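K.L.:
Fold the stuff below for me.
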Amino acid sequence: YSWDSHRSSQHLQNHLIPTFDQAYSALITDLDQRGLLEETLVVAIGEMGRTPKANDKWGRGHWSTLFPAVLAGAGVRGGIVYGESDKHAEYPIDKPTSPEDLAATVYQTLGIDPEIRLPDAQGRPVHVVQGGSPVDGIFG
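P.N.:
As a prediction, the model looks like this:
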C-alpha cells in the first residue's frame, strides 16, 4: 500500500489510516507510561495535503495549501485542533501555518533557536529556518 493516493484512495481508509492510528497511539501511550512523553516531541507530518475533491479515479492530487501535522508530548496540549480550513477544506481561514512555522516550532521545542545560522557547504551562514515563526497556543 502507498500513501500516494492519486487513484483508488479507499485503501487509505481501510488499511493505512487504521494501522497508523494504532501505531501512533501505542507510541504515545508507551512514552507516557514510561514517563518520557513530557520530554519527547512526537511529530507525524505529511509533506503536503491532498486535494479536497476526489478525481475521476477516486484519488486525490497534491495540495500544498493545507498539510497535515500531528504533534504530541513535550508540553503539547492534547486534544486540540490548531487552525481551521474553510468548509471545503481548500484554504486556511484561521491560524494559517506554513511549513517554516512548523519547523521553527519544532526547533524551539527542542531547545534550538530557530533564528540560528549555520554554515553551508561554502561556509556562508544560512538560517536553519527561513521566515518561520514558532506557533503559539499549542503548548500548555
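K.L.:
CA atoms for contacts and neighbours, from now on please.
P.N.:
Will do.
K.L.:
can you tell me which helix in the chain is longest?
P.N.:
helix 17-33 (DSSP state H).
K.L.:
Show me what counts as buried in that helix.
P.N.:
By neighbour count on 16 or more other Cα atoms under 10 Å, the buried set for helix 17-33 is 24, 28, 31.
K.L.:
all strands of the protein, in order?
P.N.:
For the chain, the strands defined by DSSP state E cover 42-45, 49-50, 62-63, 69-72, 84-85, 92-94, 117-119, 125-127.
K.L.:
One more sequence to fold, the one below, so I can look at both together:
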Amino acid sequence: GEFGRTPMFQGKGSTAGRDHHIKGFSMWLAGGGIRGGMTLGNTDDFGYNAIEDVVEVHDLHATMLHVLGVDHEQLTYRYQGRDFRLTDVRGRVVAPLLA
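P.N.:
Below you'll find the predicted structure:
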C-alpha cells in the first residue's frame, strides 16, 4: 500500500508537486482470503476525503490479522505498564474485503 498523494498540486515552479495524503488513497490486496475484483469506498468530489466505507489503518491491520487466523482483540503488548493493541480500541475486521 501507499499513503497516496493529494489530489491537487502544491507549490510553484520547480518545487510544485503533490504531497503525502492519508485521507483518501488506493490499496491493492490479493490472495489469502481477500475477495478479488472489487472496489470498496469512495471519496468526495475532489478526491480529498474518504466519505463512504472509510477504512482506517487499524481496520486494515485487524483484517490482515483475521485472515492470518489471529484475533486482533487478543493481540496485546505491554508498554510502560499499560496494555495496547496493534489495532487500537476501534480497529474492526472489514468484512466486505473477505472472500
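K.L.:
mind listing what the aligned partner of residue 73 of structure 1 in structure 2 touches?
P.N.:
In structure 2, residue 73 of structure 1 lines up with residue 31, judged by TM-score structural alignment. Not one residue lies near residue 31 of structure 2 by Cα atoms under 8 Å, 6 or more residues apart in numbering.
K.L.:
related to what we said a few turns ago, how far away from the center of its chain is the longest helix of structure 1?
P.N.:
Helix 17-33 of structure 1 sits 16 Å away from the centroid of its parent chain (Cα atoms, centre = their mean, to the nearest Å).
K.L.:
And for stretch 100-114 of structure 1?
P.N.:
On Cα atoms, centre = their mean, the centre of stretch 100-114 of structure 1 falls 13 Å from that of its chain.
K.L.:
ditto for stretch 91-99 of structure 2
P.N.:
Computed by Cα atoms, centre = their mean, the chain-centroid distance of stretch 91-99 of structure 2 equals 11 Å.
K.L.:
Quick one: residues contacting the residue positioned nearest the centre of structure 2.
P.N.:
Nearest to the geometric centre of structure 2 sits residue 57, at 3.8 Å (Cα atoms, centre = their mean). Taking Cα under 8 Å, 6+ apart as the contact definition, residue 57 of structure 2 lies against residue 91.
K.L.:
Show me what it aligns to in structure 1.
P.N.:
Superposed on structure 1 with TM-score structural alignment, residue 57 of structure 2 falls opposite residue 99.
K.L.:
circling back to that earlier point, please identify the deepest-packed of the strands of structure 1.
P.N.:
Ranked by mean neighbour count, these are led by strand 49-50 with a mean of 20 (mean count of other Cα atoms under 10 Å).
K.L.:
average offset between it and structure 2?
P.N.:
Strand 49-50 of structure 1 differs from its equivalent in structure 2 by a mean of 1.7 Å after superposition (mean Cα distance after the TM-score superposition for structure 1).
K.L.:
which residues in structure 2 does that strand match up with?
P.N.:
Counting by TM-score structural alignment, strand 49-50 of structure 1 corresponds to 4-5 in structure 2.
K.L.:
Give me the contact list for the matching stretch.
P.N.:
Where contact means Cα under 8 Å, 6+ apart, the residues beyond stretch 4-5 of structure 2 that reach it are 18, 19, 20, 21, 22, 24, 25, 26.
K.L.:
ranking these by neighbours, who comes first?
P.N.:
Within the contacts of stretch 4-5 of structure 2, neighbour counts (other Cα atoms under 10 Å) peak at residue 24, which reaches 21 neighbours.
K.L.:
Is that one in contact with residue 48, as I believe?
P.N.:
Yes: with contacts counted by Cα atoms under 8 Å, residue 24 of structure 2 reaches residue 48, the gap being 5.9 Å.
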